[in-house]
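> can you look at this prediction? I've put the sequence above it.
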Amino acid sequence: MRSIGYYKGIDFGGDAHLNLRQLEAFRATMRSGSITEAAEIMHISQPSVSRLIGDIERSVGFPLFLRSGRGLTPTLEANTFYKGVEGMFVGVERLQELADSIRTTSGGIISIGTIQSIAAFELPRAVNQLYQRYDDIRFMIHARNTPGILDAVQMNQFDLGIVGQQPPYQGVETLFQTAAPYVCLMPEDHKLVGQAGTVDLEELANSETFVTSGGAFPDHMMSMSSALSNKMQGCSRLSATNMSVAASLVRETGVLAIIDPFSAEQAVNMGGVVFRPIAQDLKYYISIVTSGREQLSRQAIELSEVLAQQLSERVAHVVSYAK
């Protein structure tokens, strides 16, 4: 007989209280007709089975077996009680089978909306772990901006959303959030390459030009002083709302860019550029959101956890690099 486990919750009033282990012993004894065989079925000792049967008899208030020599004869009450116990175990075993099926069968689709900075490197790495593990999961990945992702998650169009603006977010549940320092992207032959420590944007703004974002700097960079922001915008002739485009402009024109560390890593992998930590405290926010954890499959939750771990490790690396 398969052991279901231990469960407290059958209360007969007063001191009468049964657990599932006791009922397993009663069921095994009824099925086998002996304490010895019941002990073998349950992989426990004969005294343990006898003790469990005795506990049940004290709880229910009537004898279950008549003992004659080495044999056992169920009482009338035991036969009636057994019908109820057997029905309960059938239901429990069906639940166990259902749980086994859910645990071993995945299937389905995981839909993800992601910002560009995570779409090209971090997310594919996380997806690959589940892709190799589950051969019946389909992944649908959509690259959008943060407002579009949040709207889609709220409408249950995406299981998971990876967004990049400072929380809080309305109408969604945040599974993970972190913040990484922005970095300064520069051509690999720039005079600042190879120097230790951070670069100061106040100083660089006197001699260097920068790629801006839409003619300005993103709202999440507004911890930058307005004077510095205006100074950097005033001498800029290049603007790009996409970080990967900004990185390409750095590579081709020799100007600098303030860029998130995830996009910076992609740019460095493509060659021709490097990045340096900056002195100013400019934060890039990353969060994983959903419309509700209870609506996610086990595999979708696993994906969010894998990605969260990767992002945490990446942020820790960038922070240590800045030091």
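Thanks, I have the structure now.
> CA atoms for contacts and neighbours, from now on please.
Will do.
> how many other residues sit next to the residue lying closest to G292 once chain neighbours are set aside?
Nearest in space to G292, with sequence neighbours left out and distances taken as Cα to Cα, 6 or more residues apart in numbering, is E173 at 5.7 Å. By the measure other Cα atoms under 10 Å, the count of residues near E173 is 16.
> give me the distance between E173 and S312.
19 Å (Cα to Cα, to the nearest Å).
> and I118, by the same measure?
Distance from I118 to S312, by Cα to Cα: 13 Å.
> thought E188 was touching M270?
No. Contact criterion Cα atoms under 8 Å: E188 and M270 do not qualify, at 11.7 Å.
> which of these two has more neighbours?
E188 (18 against 12).
> hey, where'd the strands end up in the stretch 1-150 of the chain?
8-13, 16-19, 65-68, 71-74, 109-114, 138-143 (DSSP state E, counting those that start in this stretch).
> any idea how far the last one is from the chain center?
Going by Cα atoms, centre = their mean, to the nearest Å, the spacing between the C-alpha centre of strand 138-143 and its chain's C-alpha centre is 17 Å.
> repeat for the fourth one
Strand 71-74 has its C-alpha centroid displaced from the chain centroid by 54 Å (Cα atoms, centre = their mean).
> and E173, how close does it get to R293?
E173 sits 7 Å away from R293, taking Cα to Cα as the criterion.
> distance between the ends of stretch 242-260?
Stretch 242-260 end-to-end distance (Cα to Cα) = 11 Å.
> neighbouring contacts of that stretch?
116-117, 180-187, 190, 208-213, 239-240, 263-264, 266-267, 272-273, 284 (Cα atoms under 8 Å, 6 or more residues apart in numbering).
> put this next to the first one:
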Amino acid sequence: MEIRQLEAFAAVMSAGSVTGAARLLERSQPAVTRLVHELEAATGYPLFTRHGPRVAPTQEGFLLFEEVEHLLGGWRRLQARAAEIAQGTGAAPLLLAATSAVALGLLPQALRALEREAGPVPVRLTSGSPERVLRDVAGGAVQLGASSLPLEHRGLQALWIGQAPCVAVLADGDPLATAACVPAAALAGRRIVTLSNPYRLRHRIDAALAPGGPAAPVIETNSSANAQALVRAGLGIAVLDPLTAHGAPLQGVQVRPLDVDIPFFFGVIAPQGRPLAPRLQALSDALREAARALPGFAEHPPAAHAGLLQAAAGLSSP
């Protein structure tokens, strides 16, 4: 495989046609077609099905694209960094990965605090699922990651672990929005907007609300920001991580504590066995300071990881 072939493949995936990809790459349509055919020959399977001028990715094409996108992102970063070194300009960027909860709820405040101390720094941030964050850190694609627990993984070291209680998010005008603390029992009979991953926070939320049982079909989403927007539209009540709810609240919703403790665990991770650069240590500290502003926040050392999961086992694993 060659970079040019991968670029042509990614461009066709993004543009939806060979003609559009040719325009993006400023190459001829036959040249793009040839590169894609060469890549298909190298992989041994078709990447697209053809429908006149339009193309549709095969299942293999979708699976390969995820890896190609990741590789090309690193290639572009390498090219940009090589140019910076050649020109003698700019410090190396901070390469970060975070779940959307941390990226929305903590990272902006932490970066602002860091830049107040050290001045503007270049940053490259990728947000994604907890599993994606762990993979990027362990694989060396980024220098620092922030995600929900569990964080134990070969090639990773946890720098610190935080805990804060989940909250209820209600639309303005909801009768429960006037309560200083929302009883979990009051959610019985209400439609719940909840998270889709059943193996992390969602499982603890379901266990805590189980006595009431669902009164209406739930709405599932992989993003706390999406959940807030759905609540604002009057589609239900959400029980969410406190990072998004407190750090990036939407107009039109109210955030209230619950009378039951549903712990949300999160932390900062770095590649194992590598010394942490001062800027990265400073950012980790700034993230911890931002987290300390969360109501009910508690900090734990990395050695407490297994014990925290066991203590929460009555509700589920994170």
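Looks like it arrived, so ask away. Because the structure is predicted, anything quoted here is derived from the model rather than measured.
> what TM-score do we get after superposing?
The TM-score (TM-score structural alignment, normalised by the length of the second structure) is 0.59; 210 aligned residues with a Cα RMSD of 2.8 Å.
> list the contacts for Q166 of the first structure?
Residues near Q166 of the first structure by Cα under 8 Å, 6+ apart: 220, 284-286.
> make it 6 Å
Y285 (Cα atoms under 6 Å, 6 or more residues apart in numbering).
> likewise for S213 of the first structure?
239-241.
> export those to TSV and tack on secondary structure, distance to P124 of the first structure and neighbour count?
Compiled in TSV, those are given as follows (DSSP: H, G, I helix; E, B strand; the rest coil; distance: Cα to Cα, whole Å; neighbours: other Cα atoms under 10 Å):
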residue	secondary structure	distance to P124 of the first structure	neighbour count
S239	strand	28	19
A240	coil	24	16
T241	coil	23	15
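> would you turn those residues into a markdown table with distance to L52 of the first structure?
Shown next, in a markdown table, are the contacts of S213 of the first structure (distance: Cα to Cα, whole Å):
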| residue | distance to L52 of the first structure |
| --- | --- |
| S239 | 78 |
| A240 | 74 |
| T241 | 71 |
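> list just the nearest of those to I110 of the first structure.
T241 (28.2 Å; Cα to Cα).
> the closest one matches what in the second structure?
In the second structure, T241 of the first structure lines up with N222, judged by TM-score structural alignment.
> thought its match was touching T194?
No. N222 of the second structure lies out of contact with T194 (Cα atoms under 6 Å); the separation is 8.5 Å.
> in terms of helices and strands, where is G189 of the second structure?
Under the assignment given by DSSP states H and E, G189 of the second structure is not contained in any helix or strand.
> can you get me a residue count around it?
12.
> repeat that for L76 of the first structure.
Other residues close to L76 of the first structure by other Cα under 10 Å number 12.
> then L238 of the first structure?
There are 19 residues near L238 of the first structure, going by other Cα under 10 Å.
> is the closest residue to it other than its chain neighbours within a helix or a strand, and which one?
Among residues not flanking L238 of the first structure along the chain, V211 sits closest, at 5.0 Å (Cα to Cα, 6+ apart). In this structure, V211 of the first structure is located in strand 210-212 according to DSSP H and E.
> then A270 of the second structure?
strand 263-271.
> tell me which residues are up against the following helix or strand past that strand.
Downstream of strand 263-271 of the second structure, the next assigned helix or strand under DSSP H and E is helix 278-291. Helix 278-291 of the second structure has contacts (Cα under 6 Å, 6+ apart) with 106, 110.
> any buried residues in the next helix or strand after helix 278-291 of the second structure, and which?
Counting by DSSP H and E, the element after helix 278-291 of the second structure in chain order, helix or strand, is strand 298-300. For strand 298-300 of the second structure, the neighbour count (16 or more other Cα atoms under 10 Å) marks E299 as buried.
> so how far is strand 298-300 of the second structure from its chain's centroid?
22 Å.
> one more: stretch 242-261 of the first structure?
That offset, for stretch 242-261 of the first structure, works out to 31 Å (Cα atoms, centre = their mean).
> cool, stretch 60-76 of the second structure as well?
Distance, centroid of stretch 60-76 of the second structure to centroid of chain: 18 Å (Cα atoms, centre = their mean).
> follow-up on the earlier one: which SS state does the equivalent of the residue nearest to G292 of the first structure over in the second structure fall under?
When the second structure is aligned by TM-score structural alignment, E173 of the first structure is paired with Q157. With DSSP: H, G, I helix; E, B strand; the rest coil as the basis, the three-state label of Q157 of the second structure is strand.
> any idea how far the aligned partner of A119 of the first structure in the second structure is from G296 of the second structure?
Using TM-score structural alignment as the criterion, A119 of the first structure maps onto A103 of the second structure. A103 of the second structure is 20 Å from G296 of the second structure, where distance means Cα to Cα.
> ok, P242 of the second structure next?
10 Å.
> more neighbours: which of these two?
P242 (31 against 14).
> so the more buried one makes contact with C166?
Yes. Under the criterion of Cα under 6 Å, P242 of the second structure makes contact with C166 at 5.3 Å.
> quick one: residues contacting A28 of the first structure.
Counted by Cα under 6 Å, 6+ apart, A28 of the first structure has contacts A38.
> and it, what pairs with it in the second structure?
Using TM-score structural alignment, A28 of the first structure lines up with nothing in the second structure.
> and A28 of the first structure, how far is that from G108 of the first structure?
Distance from A28 of the first structure to G108 of the first structure, by Cα to Cα: 40 Å.
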